[in-house]
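1. sequence plus the predicted model coming up.
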Amino acid sequence: MRPDILNPLFTPTDTLEGVGPKLAKPLNKLGLNRLRDVAYHLPERFVTRRAVANLDDAGAGEQVVIALVPTEHQASRGRGPYRVLAQDDAGNICALTYFGRASYSARKLLPVGEKRWVAGRIDQYGQMLQIVHPDHVVAEGGDTLRRLCEPVYRLAEGLTQPKLASLVAQTLEKLPSLPEWIAPSLLDRMQWPAWSDALELAHRGEHAAARDRLAYDELLANSLALLLVRADNRRKKGRSLAGDGRLRDRVELPFPLTGAQTRSIGEIEADLAQEAPMLRLLQGDVGAGKTVVALAAMLIAAEAGAQAALLAPTEILARQHFETLRRMTAPTGVQIALLTGRDKGRSREGTLLGLMDGSIDIVIGTHAIFQDNVNYRDLGLVVIDEQHRFGVSQRLALSGKGRRTPHTLAMTATPIPRTLTLAQYGEMDVSRLDELPPGRQAIDTRVVALDRMDSVVAGVGRHIAGGQQAYWVCPMVHDDETSEMAAAEARYAALREIFGADVVMVHGQMKSEDKDAAMECFAAGEAKLLVATTVIEVGVDVPSATLMVIEQAERFGLAQLHQLRGRVGRGAEKSTCLLLRGDMLSETARDRLTLMRETQDGFLLAEEDLRLRGGGELLGTRQSGDTPFNVATLEQIQRLLPVAHDDARMLLDRAEAEGADGKPGAALAGERGDAARTLLYLFERDFGVRTLRGG
């Protein structure tokens, strides 16, 4: 149960003055449903103004506060601007310019002959200075002068900066006094303010120490929650799975194991032999052979008399895994089944019965394999493919399907920088596949200007005519009048006119059965060109596809480009990736495309992507079930997360050394432990909170 001290922060925003049904809609759109949300809706930037006595002191482009007296109102015909001419104390003239409905308020705000304090940006308009849509117009100077440094918040339609600033001010007045969860020595060393002071300062101006302290709070909450989950997992009663090799020895592998695969299988085998349930992440670059490692783990479970389940994020990937693993395990006699949401009738009933009586050793499927009506005789191992599409909460939900807590192996083909691995998977041990199998050819990667589209299309035509297949990836599904980005549907229509029935399309807004049909048509070689969005980013394996065209490649992150490129180069033939770029490239976009051309090391690309972006989303796209951070920036994560992780570990280790009774809840004892519990609830790290409740 949440501590009572936090109740004021979890009060609905409709308790604030001025919030009614009309304002509730934009607040809800921004996720500002409680006072806590408003308090942590930090400014995106600040406007800093200078108070000037007259217009001669102001430069064009400068943000100022100045006293002006309106002398004349000028209304234009039609949709033209509404101007109010005003003069300063020295008689200099400035135009206050309004467009649209704002002109109505200008008539009331700026009566002729009455002094007003005006805040806004001075610009040159012909021979005259002007302020377009002044930010503030008030009769008394004090209020405007207090806004010399003013926060600028992210808004939604129907919400204004002054209104949101008013809600923030009301919220800050209601902040409770919370116990301090940061060690005094760290507070002193970093010169960080107390929690409530930090929130006040962060809303008031550019205060780096306050922002860092708030980011650290979030990072500490996350680290603490993940370490609690890890500690709790190690206390659970699992089962030792010791294989004898009889099944693994009979598997027909397409190539010898790499050193990284052998090392990772050894780490997994050692974990499975322990009674404490394994919780391990397998990171593998594109084409590094994660599936073979996962198969070895599942066969160890089968050798030990247990069942294994492989969870895939899409039906396409689940079916692909099923066919691949069934082919490789044919000589072993292992029974493998497929279970997805599309399976119905007798086929589904037969699979459910086989899982219940133990005649099925390995099941592969989507989330359907963990529905309430799916029961296992003895589930010993869960493998989760494309782990970044599932969050901590989903990982924890899987543990209820075995008689004892099953071992868990999570896999991701998205190379993640080490710092972010700690942030996202801090409760897991990590194995890395950083070698490619022998014979895997480098993909010839070229950057091509979009104005060479005709020659690219002609090249695709020659490729198809030669009996090979190709992908064409676009950054959007539909055309958008406000964007020049290519739409998959428009590109599909254009290419279909040229190449006819050889072209099929896949995107995320299609029905599952339509997507699967298009993919199956392409995989079977019936279609030669697949037009798609990033829905094909992960798991699609068509060895005969040897050309990848990525349109407007500068719009994608490095990790995503690397994943898309990895859809080709899967067979014996030489493969090519064409990165089509627009004319207006930022320096970052140019660097990104250069890196793609120069290296195929996914882990290096992930580190460089983090360095180049310096902000934005953590893993290319936020697809996990638990969004990691809302306050901390990437720069702060890199700088502060190692400190927070060590601090959280020390907090738990100290409690254990002082004789906590072995339950996870008891691991946070004492004054600082109680404060840390409050922190977990404040940042709603539910997976950590549930662990505490279990104690």
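-> Right, received. Where do you want to start?
2. make it CA atoms for all contacts and neighbour counts henceforth
-> OK.
3. report the central residue of this protein.
-> R622 (1.9 Å; Cα atoms, centre = their mean).
4. distance of it relative to Q424?
-> 11 Å (Cα to Cα, to the nearest Å).
5. count of neighbours near M510?
-> Other residues near M510 number 12, with proximity taken as other Cα atoms under 10 Å.
6. same question for G345.
-> 7.
7. from V363, how far out is it?
-> G345 sits 18 Å away from V363, taking Cα to Cα as the criterion.
8. one more: L422?
-> In this structure, L422 lies at 30 Å from V363, with Cα to Cα as the measure.
9. wasn't the residue nearest to the centre of the chain part of a helix?
-> No. With DSSP: H, G, I helix; E, B strand; the rest coil as the criterion, R622 is located in coil rather than a helix.
10. tell me the secondary structure at the closest residue to A51 other than its chain neighbours.
-> Leaving aside its sequence neighbours, A51 sits nearest to V65 (Cα to Cα, 6 or more residues apart in numbering; 4.6 Å). Of the three states, V65 takes strand according to three-state DSSP.
11. try it against this one:
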Amino acid sequence: MRDERLFSLFEPIDSLTGIGPKLKPVFERLVDGEHVWDLLLHLPDRWLDRRVKASFEELVPGEVATVQGEVHAYKAPYTDRAPHRIQLFDGTGFLTLTFFRADPRWLQGQFPIGKERIVSGLITDYQGERQMSHPDYVLDPVKSERPPAVEPIYRLTAGLTNKRVHNAALAALEHVPDDLPEWLGNDLLTDRKWPAFKAALQGLHAPQSFDEDAFALCKERLAYDEALARETVFAFARLARAQKDAPALVSSIEALNRVATSLPYKMTSAQIRAVKDVSGDLAEAHPMRRMLQGDVGSGKTLVATLAAVKAVSAGYQAAFMAPTEVLARQQYENIAALLGPLGYEVAALTGRDRGTAREGTLMGLADGSIQIVAGTQALFQEGVRFNKLGLIVVDEQHRFGVMDRMRLASKAAAPHMLVMSATPIPRTLAQAVHGDLDISILDEKPPGRQPIETRVIADTRLDEVVDAVGRAMARDERVFWVCPRVDADDDDASAVQRAAMLQDWLKAPVGLVHGRLRGEEKDEALEAFRSGKTRILVATTVIEVGVDVPDATIMVIERAEGFGLAQLHQLRGRVGRGTRKSYCLLLYRPPIGDLARERLETLRRTEDGFEIAEADFRLRGPGDLLGVRQSGAVDYRVLDLAEHADLIPVARTDARYAIERDPGLTGERGQALSLLRELLSPLVREGK
């Protein structure tokens, strides 16, 4: 039940004066909601200083300004396309007001010669003359008329003016209760110089003076409120998990050592740290929820495999879930190659399995003889039964929905869960996205991984690139060729057209894979490329994660300037997995802009996925980072991750401390935090 003190904020948006049946859907579309509170969360993008300047001499072209002057002259247009001109004089100079297609009688009534007028609008320069076209305000100072000292400017949609949205926001402010308790600590308010909650809303929607520092503090206060609301929900999730019983997977270190000593290489320090993190979690009697985040080729699968060994050694089974059959089969092959010789029973289960083979796998899972299984969503189908499932590993976790993970978790009472992501994202963004998970980061590459030489090439040199591809194929190497779209009649950089061209040019079979193919067709094309039946694979970005082909040495990406850095880095990671020198060729269509050039140069300069992610975050913001949008990181209403990222760890500490002191939120601050959660956490309002 919603607290009655919030009832007024959750009234329908058309309860506000001036919003009738016609405007109701327009406002709802603008604010992405249907309540008064949603309108208040639609904060201004900027504020205009409408204070009257002392003289025309202060006017700067390109800025909005408010001035007062005497009407000096009126000039009628000399052609239909020319504007009416009104000349104002303030003793220091002239300002010309221009009006196109205006009624001359209205103009002369508004601007009588010799009378003072206040005007406000955008200042421009025309042939060395200061001008203002169609002023936003025309006021008579004799009548004590003044524009607002500061005017909030909102993002709009068709059918709404800024004035109408502002008036609606002013009406919405009247619905904010005066008796809401303060949910922030006094120390934080004092240190940060933040206003109270209602004062922050008023300071943004109805400021009394133009003060950019005050606007920033008001927004920062509300951004922290939003971070705290979400972190409180995450803190509760952790608390609930800590109170849930799970099998403590305790086993001797011998099993892990047997696997480690069988490796043909030495584990990295990052892998060893991650194994310790996971082992510690598995030994606890409550469910592990940990994310293993690592760059392409950082060795996540080995860490997950050692976690599976720990589960099996404690008498339980482990299940690996991948988003596609090819990735699941690939995972199965890697795990079986490592653990099979040591006596572990490893199996695969995907939609491709039929008949006797499938029945044998199902029986082995049910009786426990199969200890580790790698599969797709087929793992959580109704007919699949586990004997004693203790650990779930979800690979490329952003490709699965929450319900997919829950269905697999339902195969056991309270299994431990490890999710893996090959998408490096900035640490602060990872906290925002995965706030309910513990995070282990693999920031080193195992020894032996080949560096990839990245070159940025104009597509006018396409013939040279194709010749280089032909030479690589003659050396029995394999080549990925990525196109930005599937098919377009007028674009030879589309996958279908490029595959046909390459087949004709190279006189060799060319594989083709894209999102319009059926699952089986994609798998067949990828398998043909892995096995060497085809040595060049033309694809869209469907191959950006997980496909492991050690003989692939060249990655060509056409129209690379149109891709995000994170996506380019993922695609580049498909090569350099064997012992041969590998290349990534970024083809661009000139000319390109400065931003696109900076992205390509960043990729050419470094292979560090986390450095690349930071650059992508800085250049493009969080919304475009691979996998982030699906996970909900960008559904903040106030908090700007690029601007307010430092608030998230503060809010996390604050929330955990509050929940530890008052788990039931029954105290004075706890009750206030409950109100905040209702207001600003979509996880609560949507019942997640």
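-> Perfect, I can see it now. All of these numbers come straight from a predicted model, not from anything done at the bench.
12. can you pull the contacts of the residue nearest to the centre of structure 1?
-> Under the criterion of Cα atoms under 8 Å, 6 or more residues apart in numbering, the contact list for R622 of structure 1 is empty.
13. report all helices and strands that the longest helix along structure 1 contacts.
-> The single longest helix within structure 1, with elements called by DSSP state H, is helix 208-235. For helix 208-235 of structure 1, the packing partners by 3 or more Cα pairs under 8 Å, 6 or more residues apart in numbering; DSSP states H and E come out as helix 195-204, helix 418-425, helix 634-657, helix 670-682, helix 686-694.
14. name the residues of the shortest one that are buried.
-> Which is helix 418-425 of structure 1. Judged by neighbour count using 16 or more other Cα atoms under 10 Å, the buried positions of helix 418-425 of structure 1 are T419, L420, T421, L422, A423, Q424, Y425.
15. quick check, nearest of these to L352 of structure 1?
-> Sorting the buried residues of helix 418-425 of structure 1 by how near they are to L352 of structure 1, with Cα to Cα, puts Y425 at the top with 31.8 Å.
16. what's the counterpart of that closest one in structure 2?
-> In structure 2, the residue paired with Y425 of structure 1 according to TM-score structural alignment is H434.
17. do the same with F322 of structure 1
-> Under the alignment (TM-score structural alignment), F322 of structure 1 maps onto Y332.
18. what's the burial count for the counterpart of E34 of structure 2 in structure 1?
-> Under the alignment (TM-score structural alignment), E34 of structure 2 pairs with N33 in structure 1. Residues near N33 of structure 1, counting by other Cα under 10 Å, number 18.
19. ok so, going back, what does the residue nearest to the centre of structure 1 align to in structure 2?
-> Under the alignment defined by TM-score structural alignment, R622 of structure 1 corresponds to V628 in structure 2.
20. before we move on, what about Y376 of structure 1?
-> With TM-score structural alignment defining the correspondence, Y376 of structure 1 maps onto F386 in structure 2.
21. its match contacts D367, correct?
-> Yes. The pair F386 of structure 2 and D367 passes the contact test of Cα atoms under 8 Å, sitting 7.5 Å apart.
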